[in-house]
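In: Just a sequence and a predicted model for now, questions to come.
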Amino acid sequence: MKIGLPIALFAGAGLFYFLSAQKSSDYQKLAVTNFDSEKYLGKWYEIARFDFKHEKDLKNVTAEYSKRNDGKINVTNRGYNFVKNKWEEANGKAKFVKDETIGALKVSFFGPFYAEYNAVMIEDDYSSVLIFGESTDYMWILSREKSLSESVKKKYVDYAIQNGFPVENLVWTVQDEKY
């Protein structure tokens, strides 16, 4: 009977993963259409985020996206941990939920586990983007530059408020290093 519990736990975890992988959030439905994946590639600076354990105490955060041979996208997130006084980097992969013309992706940094990454607002010149995750716990504002105009910040924050995001929890990322 000792084998039964691990098998049940494994099966339960598998079922949970399958069900969570199949479910999409309302935020996925807000993803921009006419998304140009080629224009999206390259380096982005994090302007703001909701803090969570993998980004806690980070400044000078960047995200870099590049095309893979299998059609997926390489994701490299990098930031300086000002408490530990060291650079941290996470490498992952992203795949489009439907096709490359919709800004709804799934991103994985941990094996087969993917999380939603929805580009819900993007400037026409791909100079900045607002990203919603699968819940109101995950939100990012990214820019091609280390800063962003107050008018664009306000536009993104207002849209987040309209969609139920607690913007008072935003961490405005310090970008003070030269790259």
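Out: Good, I have the coordinates.

In: going forward, measure contacts and count neighbours with C-alpha atoms only.
Out: Noted.

In: neighbours of N74, just the number please.
Out: By other CA atoms under 10 Å, 19 other residues sit near N74.

In: Below is an additional structure, to be compared with the one above:
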Amino acid sequence: MRRALILPLILPALALAACSPPRDRLAGDAPPQTVEAVDLERYAGLWFEIARADHSFERDCQGVTAFYTPQPDGTVGVTNRCWKNTLDGELDIAEGRARYPDPADTAKLEVSFFGPFFGDYWVIDLAEDYSWAVISEAQGRYLWILAREPQPGDAFIEARLADLRDRGFDTQGLIFPQQWADIEAMPRDGLPAAAGDQPSSTQ
């Protein structure tokens, strides 16, 4: 079954149409600061969701992944996967696209899974080797911690949470979905052909 779910890239489109958005997690009125730039070719590939703010679009999702594929027209193909309730649950897949509203600002994208409706996808922190990323949006309501590995370790998670708190984010109540023991254990069902034999692109 394919169902439109919201992952590290997806936001107010359905919220506007169907339900109230999640609460603002960022102190103050200023939007979060993004990284200076994102190299799309290095950012492309497979990401595992390590933590997320609670919202209705990923309710009961485990083993969440996103795969980004640069397109010839400058947009990005997005494939989001989620296993319902457990890693042995039913697989849900959502296909979308991302674009740059301002091509000069490569840290701020917009993502759509619902026709003309786009939601902000801001890269607010990023490892130098592109091994992890932190995503939010202009109002700080949505928040994701992503990594190239499904089990980056407790020290990694604590460091990301501490950084977010220092930046004024409320990290209470974040959801840490079940993830695969390692990349080899992850099913490849639903990944695009662009995934090839390599699940991620960090070079």
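Out: Nice, I can see it. As the structure is a computational prediction, the values presented were derived from the model and not from experiment.

In: Kindly provide the TM-score of these chains.
Out: With the length set by TM-score structural alignment, normalised by the length of the first structure, the two chains reach a TM-score of 0.77; 154 aligned residues with a CA RMSD of 2.1 Å.

In: Excluding chain neighbours, give the residue nearest to the aligned residue in the second structure for W140 of the first structure in space.
Out: Correspondence of W140 of the first structure to the second structure, assessed by TM-score structural alignment: W144. With sequence-adjacent residues excluded and distances taken as CA to CA, 6 or more residues apart in numbering, W144 of the second structure is closest to R52, at 4.4 Å.

In: Which position in the first structure pairs with that neighbour?
Out: Here R52 of the second structure is matched to R49 in the first structure, going by TM-score structural alignment.

In: Give the full set of residues in contact with its match.
Out: 138-141, 170-173 (CA atoms under 8 Å, 6 or more residues apart in numbering).

In: In JSON lines: those, plus neighbour count, secondary structure and distance to E38 of the first structure.
Out: Shown next, in JSON lines, are the contacts of R49 of the first structure (neighbours: other CA atoms under 10 Å; DSSP: H, G, I helix; E, B strand; the rest coil; distance: CA to CA, whole Å):
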{"residue": "Y138", "neighbour count": "17", "secondary structure": "coil", "distance to E38 of the first structure": "24"}
{"residue": "M139", "neighbour count": "24", "secondary structure": "strand", "distance to E38 of the first structure": "22"}
{"residue": "W140", "neighbour count": "22", "secondary structure": "strand", "distance to E38 of the first structure": "20"}
{"residue": "I141", "neighbour count": "27", "secondary structure": "strand", "distance to E38 of the first structure": "19"}
{"residue": "L170", "neighbour count": "18", "secondary structure": "strand", "distance to E38 of the first structure": "29"}
{"residue": "V171", "neighbour count": "14", "secondary structure": "strand", "distance to E38 of the first structure": "29"}
{"residue": "W172", "neighbour count": "15", "secondary structure": "strand", "distance to E38 of the first structure": "27"}
{"residue": "T173", "neighbour count": "20", "secondary structure": "coil", "distance to E38 of the first structure": "26"}
